[in-house]
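Asker: take a look and give me a structure for this.
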Amino acid sequence: MSSSTSTHQQPNLSFWQIWNVSFGFLGVQFGFALQNANVSRILSDLGADLHSLSLYWLVAPIMGLIVQPWVGAASDRTWGRLGRRRPFILAGAIAAAIGMLLMPNAPLFVAIMAPMLFGAMMLALMDASFNVCFQPFRSLVSDMVPNGQRNVGYSVQSLLINIGAVIGSILPFVLTNVIGLENTAKAGEVAPSVVWAFYLGATVLLGSVLWTVFRTKEYAPEDYARYKGLEDEDTQPNKAPLGERLSNFFKLVANMPSTMKQLAVVQFFSWFSLYIMWVYTTPAITQHIWAVDKVWFDPAYLSTVQMVPQHIADAKGAAGDWVGILFAGYSVFAALFSIVLARLADRFGRKLVYSLSLAAGGLGYLSFSLFQDFNQVSVNLLITEVTVPVGAVNLLIPMIGVGIAWAAILAMPYAMLAGSLPARQTGVYMGIFNYTVAMPQIIAGVSAGWILSNVFANEAIYIIMVAGGSMLAGAIAVYFVNENNPVEQEGTVHA
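Answerer: Here you go, the predicted model:
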């Protein structure tokens, strides 16, 4: 081992240094939250039915499956003026902002292609770009934050993610109820409140990422090697032929730490649930709480009527806005839980806290069906006052459990995994770990629409119950995870 790998303790970071490392995640999640709360709404306005919604949403995990491992491997071997992770974070943010500006304007490009096709393409661009940002951000925290501060580092990241998610989720609601923009969409178009929310989201995304890029200085290769106990050559670009690098990549997959394999089971049940929530919460509460008949989500039926009755359009718009409030609600609860998450994990252990958090989320989903109440109530949201069904307000209760689960999902798997990964391959392994995020969403995307239409006759509230059962299964699976399994033969494989 060269002299550069002599033992040197990685310096602790101040709170604000940790904050700056993760701050860009606020903007990335701002954009991601806008997408989660509004893409089903946009695609429905452009003509998608309930069955096909989950298929369109497949774009997101497929992009993650393709992009994140490649970006992880590339960022492991990239050392430039901006460092190794920041170039990818910046490039991804710029591309995501472009997608956010264009997607809600799909009807303007009807001369070039069908709005649904253009919308799907912009969804693919946004998701690919979000993934280019996400993976290097995860690795940047692992690079910069020493092991003793890992729980704090990922908890701060979770806090910022959820602050961004809160603002992004409520933005269309605010633009409608405070600014006064229209929240209903004409046939084949997107509501103005959603369009402007995406414009603002693109601005916040780019601005927060620039903050991290210019306020964080990554370690030089020789310093990184010294802190992580690596050989100097481990931080040099890999100039092996493409075929050899692909072969090495598959070897890495085959030799992944057992901790990663065990966490994959937990991740499957967790992300299967989350995918269902993001895709089907809007139609579920529109039907279950606003009493809109399922036929108004059927393009075949809609084609037989001259126009959608105003009260149906209004109910869909109000329900779509309230989904933003619910998603903001779980993000608020997640942000609050993130504040104490590190302390709880330090005191009671990551596994217990992680398992109980997922159980809270599962029970939250299962309780959705209990809160149906059509009576109207006036609600003061501080920024405005709205009248909604009592059941809509009561749905904030299960969002507490969902928020607790979301905070844990954002932090605990990565905190548990980081100690099992070789420092020279953190990025590529974090990218490979994204398979455990993408694959369950792909499976949900292929199966959830079929289940909804063939088993539940398009009654969307029941697919939310399926999400609850899946999250509870994830809580059980946590107990089979062993955190202390470093990867074998870490010095022999370079992707």
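
Asker: C-alpha from now on. contacts and neighbour counts both.
Answerer: Fine.

Asker: in three-state terms, label the nearest residue to Phe480 once chain neighbours are set aside for me.
Answerer: Leaving out its chain neighbours, the residue that sits closest to Phe480 by CA to CA, 6 or more residues apart in numbering is Gln262, at 6.8 Å. State at Gln262, reduced to three classes by DSSP: H, G, I helix; E, B strand; the rest coil: helix.

Asker: what residues are up against Ser52?
Answerer: Gly449 (CA atoms under 8 Å, 6 or more residues apart in numbering).

Asker: equivalent analysis for Ala335, please.
Answerer: So, once contact is read as CA under 8 Å, 6+ apart, Ala335 ends up touching 158-163, 403, 407.

Asker: that one and Leu117, how far apart?
Answerer: Note on Ala335: its distance to Leu117, by CA to CA, to the nearest Å, is 35 Å.

Asker: His8 too?
Answerer: With CA to CA as the criterion, His8 and Leu117 are 54 Å apart.

Asker: got it, and Ile312?
Answerer: Applying CA to CA to Ile312 and Leu117 gives a distance of 26 Å.

Asker: quick one, helices of the stretch 101-250 of the chain?
Answerer: Along the stretch 101-250 of the chain, the segments classed as helices by DSSP state H, counting those that start in this stretch run 115-144, 150-174, 192-215, 221-228, 242-254.

Asker: the shortest one vs helix 115-144, what angle?
Answerer: In other words, helix 221-228. 70 degrees (axes from the mean of the first three to the mean of the last three CA atoms, to 10 degrees).

Asker: tell me which other helices or strands helix 221-228 touches.
Answerer: Packed against helix 221-228, as judged by 3 or more CA pairs under 8 Å, 6 or more residues apart in numbering; DSSP states H and E, are no other helices or strands.

Asker: can you check the first one too?
Answerer: Packed against helix 115-144, as judged by 3+ CA pairs under 8 Å, 6+ apart, are the following elements: helix 15-22, helix 24-46, helix 59-76, helix 86-102, helix 150-174, helix 426-433.

Asker: in a markdown table, list these along with distance to Val204 and mean neighbour count.
Answerer: A markdown table is the format used below for these (distance: least, CA to CA, whole Å; neighbours: other CA atoms under 10 Å):
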| stretch | distance to Val204 | mean neighbour count |
| --- | --- | --- |
| helix 15-22 | 14 | 19 |
| helix 24-46 | 5 | 26 |
| helix 59-76 | 21 | 23 |
| helix 86-102 | 9 | 23 |
| helix 150-174 | 9 | 27 |
| helix 426-433 | 25 | 27 |
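
Asker: in a markdown table: those helices, plus distance to Leu53.
Answerer: Listed next are these as a markdown table, based on distance: least, CA to CA, whole Å:
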| stretch | distance to Leu53 |
| --- | --- |
| helix 15-22 | 32 |
| helix 24-46 | 7 |
| helix 59-76 | 11 |
| helix 86-102 | 19 |
| helix 150-174 | 19 |
| helix 426-433 | 26 |
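
Asker: please provide the structure for the following sequence as well, for comparison with the first:
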Amino acid sequence: MKKRALGFWEIWNMSFGFLGIQFGFALQGGFMSRIFQTLGAEKDAIPLLWIAAPLTGLLVQPIIGYLSDRTWSAKWGRRRPYFLIGAILSSLALFFVPHSPALWVAAGFLWILDASINVSMEPFRALVADKLPESQRSYGFVIQTLIIGIGTWVASNLPWLVSQLGVSNEAASGVVPMSVKVAFAIGAFVFLISILYTVFTTTEYPPEDMEAFEKEKAKKNQFIPDILNNIGHMPKTMKKLGVIQFFSWFAFFTMWSMANPALTEHVFQTPVPVESAYDMTDVAQKEAFNVANTAFQESSNSVGSAMGIYGLSSMAFALLLTFYTSKRRINRKYVHMASLFLGGLGFLLMTYTSPENLKWCFVLIGFAWGSILSMPYAMLSSSVDPNKMGMFMGIFNMFIVIPQIIAALGGINFVSGLLGPDAINAMTIAGISLIIAGLCNLLITNKNAITYQTEDI
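Answerer: Okay, here's the model as predicted:
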């Protein structure tokens, strides 16, 4: 079936739900470690507490991809039912996670939150490939990245913004500040509303051969064999992209889990206070603890706001690519390589920066983030069977979650420990990892993946 080229606003509408998804991811990525630290987590334990996120992605995304490939409703389409289910569950989890009374409760909510976000996110990737002709794939994924950038920047600044509006940023020991609770509640509302906007403004193409689709759908107990068969026969380009993804996502998982302890400690010089180090029965000691805790919470707001800058620069990067790819082809391979190099430099500079200049590190990281969210998917979508797009997008997620699992199970602590005990060394490792990912782009040789080839080439 020949797909018609879509206009900007049609692509915007079908991608708008990603605003909510990114609100969820940005709040999770920017503030879960802060919540863990507030509830008493030790610095070295934080990556392991994050393991729920990649584990749920490893399990959920291939399953949702498989099921959405085999779903069709004349009213709701193929992907949209999964958007809606994921949005409802994610919104509930976002609202309740900052109210966690204990560390294990927060870790459990992270598990639910990430699983729910993945239910919504994977079908969005497949929807671009479903709806757009191949010549518009880069354009479509770049517009998604533009929306993701907006969501990242706004959501990362929410705790700072609500505290500026008068919501308290102070709290007792072991209690998450009200500014964070209000920010997560806003994120829950935006998540649901933005997904609903896409559900009600976007239509989907039916299966090309409905009879063959129904026969395939009627097959029983094929999920595991189909997944294993497609893993065994994934295209070579997909495997090479997997190497790039491994080092890219190791770097970003390191940032999400360790940026708050690393930057509050090294850049802002306000590490989280350990209550056992203070005599809380002494008035002066208790006051000293409260002062140190408030300084940590305020610098955590500043870290979150600085992290939001990478969403802003990824948005600017995506906007530039949106204008360019709407009329011209790009070399996806070299664009991705250069972007990852810039992101790696941003991480490496964190060891030497000041609070005032930290934002420029995240500007550079934003170029890498904007490319990671678009270029690999554009290259992948030109290399796989369109009838199995959902499944392959889900399987491709393995190359995202496996490095995160390795990082969470001790990879970050081990590799950064080779440089010394300081938390900032984790950011150095993230920079080196992104530079390696950039070099791995040299592995990509498929011309159609690098630059979409039209008949006139």
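
Asker: superposing both, give me the TM-score.
Answerer: The TM-score (TM-score structural alignment, normalised by the length of the second structure) is 0.92; 441 aligned residues with a CA RMSD of 2.0 Å.

Asker: any idea how far the residue nearest to Phe480 of the first structure is from Gly474 of the first structure?
Answerer: For Gln262 of the first structure, the distance to Gly474 of the first structure - CA to CA - is 11 Å.

Asker: cool, Phe137 of the first structure as well?
Answerer: Distance from Phe137 of the first structure to Gly474 of the first structure, by CA to CA: 25 Å.

Asker: now swap in Asn131 of the first structure and tell me
Answerer: Distance, Asn131 of the first structure to Gly474 of the first structure, by CA to CA: 24 Å.

Asker: tell me which of those two has more neighbours.
Answerer: The residue with more neighbours, out of Asn131 of the first structure and Gly474, is Asn131; 30 against 27, by other CA atoms under 10 Å.

Asker: tell me how far the more buried one lies from Phe30 of the first structure.
Answerer: Per CA to CA, Asn131 of the first structure is found 14 Å from Phe30 of the first structure.

Asker: repeat that for Lys261 of the first structure.
Answerer: As defined by CA to CA, Lys261 of the first structure lies at a distance of 30 Å from Phe30 of the first structure.

Asker: cool, Gly391 of the first structure as well?
Answerer: For Gly391 of the first structure, the distance to Phe30 of the first structure (CA to CA) stands at 27 Å.

Asker: now do the contacts for whatever residue of the second structure lines up with Val323 of the first structure.
Answerer: Counting by TM-score structural alignment, Val323 of the first structure corresponds to Val303 in the second structure. Residues near Val303 of the second structure by CA under 8 Å, 6+ apart: 259-260, 263-264.

Asker: as JSON lines, those residues with secondary structure and distance to Phe213 of the second structure would be great.
Answerer: Shown next, in JSON lines, are the contacts of Val303 of the second structure (DSSP: H, G, I helix; E, B strand; the rest coil; distance: CA to CA, whole Å):
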{"residue": "Ala259", "secondary structure": "helix", "distance to Phe213 of the second structure": "46"}
{"residue": "Asn260", "secondary structure": "helix", "distance to Phe213 of the second structure": "48"}
{"residue": "Leu263", "secondary structure": "helix", "distance to Phe213 of the second structure": "52"}
{"residue": "Thr264", "secondary structure": "helix", "distance to Phe213 of the second structure": "54"}
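
Asker: out of these, who's the most crowded?
Answerer: When neighbours are counted by other CA under 10 Å, Asn260 leads the contacts of Val303 of the second structure with 31 neighbours.

Asker: contacts only, for it.
Answerer: With CA under 8 Å, 6+ apart, Asn260 of the second structure has these contacts: 30-31, 33-34, 300, 303-304.

Asker: wait, which of these is closest to Glu216 of the second structure?
Answerer: Gly30 (42.0 Å; CA to CA).

Asker: so what's the aligned residue in the first structure for the closest one closest to, chain neighbours aside?
Answerer: By TM-score structural alignment, Gly30 of the second structure lines up with Ala37 in the first structure. Distance criterion CA to CA, 6+ apart; nearest residue to Ala37 of the first structure, sequence neighbours excluded, is Gly324 at 5.7 Å.

Asker: so how far is Ala73 of the first structure from Pro146 of the first structure?
Answerer: For Pro146 of the first structure, the distance to Ala73 of the first structure equals 21 Å [CA to CA].

Asker: likewise for Ile463 of the first structure?
Answerer: Taking CA to CA as the measure, Ile463 of the first structure and Ala73 of the first structure are separated by 37 Å.

Asker: ok, Leu175 of the first structure next?
Answerer: Noted for Leu175 of the first structure: a distance of 41 Å to Ala73 of the first structure, by CA to CA.

Asker: spatially speaking, which residue is in the middle of the second structure?
Answerer: Phe25 (5.5 Å; CA atoms, centre = their mean).

Asker: residues touching that residue, list them.
Answerer: 117, 152.

Asker: measure it to Phe31 of the second structure for me?
Answerer: 10 Å.

Asker: same question for Trp256 of the second structure.
Answerer: Relative to Phe31 of the second structure, and taking CA to CA, Trp256 of the second structure is found at 8 Å.

Asker: who touches both of those two?
Answerer: Counting by CA under 8 Å, 6+ apart, Trp256 of the second structure and Phe31 have no shared contacts at all.

Asker: Ile112 of the second structure contacts Ala93, correct?
Answerer: Yes - applying CA atoms under 8 Å as the test, Ile112 of the second structure and Ala93 come out as touching, 6.6 Å apart.

Asker: which residue lines up with Leu336 of the first structure in the second structure?
Answerer: In the second structure, the residue paired with Leu336 of the first structure according to TM-score structural alignment is Ala316.

Asker: same question, Val166 of the first structure
Answerer: Aligned by TM-score structural alignment, Val166 of the first structure pairs with Trp153 of the second structure.

Asker: check Ile18 of the first structure too.
Answerer: Using TM-score structural alignment as the criterion, Ile18 of the first structure maps onto Ile11 of the second structure.

Asker: quick one, what contacts its match?
Answerer: In this structure, Ile11 of the second structure makes contact with 140, 143, judged by CA under 8 Å, 6+ apart.

Asker: ditto for Leu46 of the first structure
Answerer: Per CA under 8 Å, 6+ apart, neighbours of Leu46 of the first structure: 115-116, 187-190.

Asker: buried ones in the helix or strand harbouring Val388 of the first structure?
Answerer: Assigned by DSSP states H and E, Val388 of the first structure falls within strand 385-389. In terms of neighbour count (16 or more other CA atoms under 10 Å), strand 385-389 of the first structure has its buried residues at 388-389.

Asker: which strands and helices sit next to that strand?
Answerer: On a contact count with 3+ CA pairs under 8 Å, 6+ apart, strand 385-389 of the first structure meets strand 376-380.

Asker: measure how far the strand it packs on is from the centre of its chain, please.
Answerer: Offset of strand 376-380 of the first structure from its chain centre (CA atoms, centre = their mean, to the nearest Å): 31 Å.
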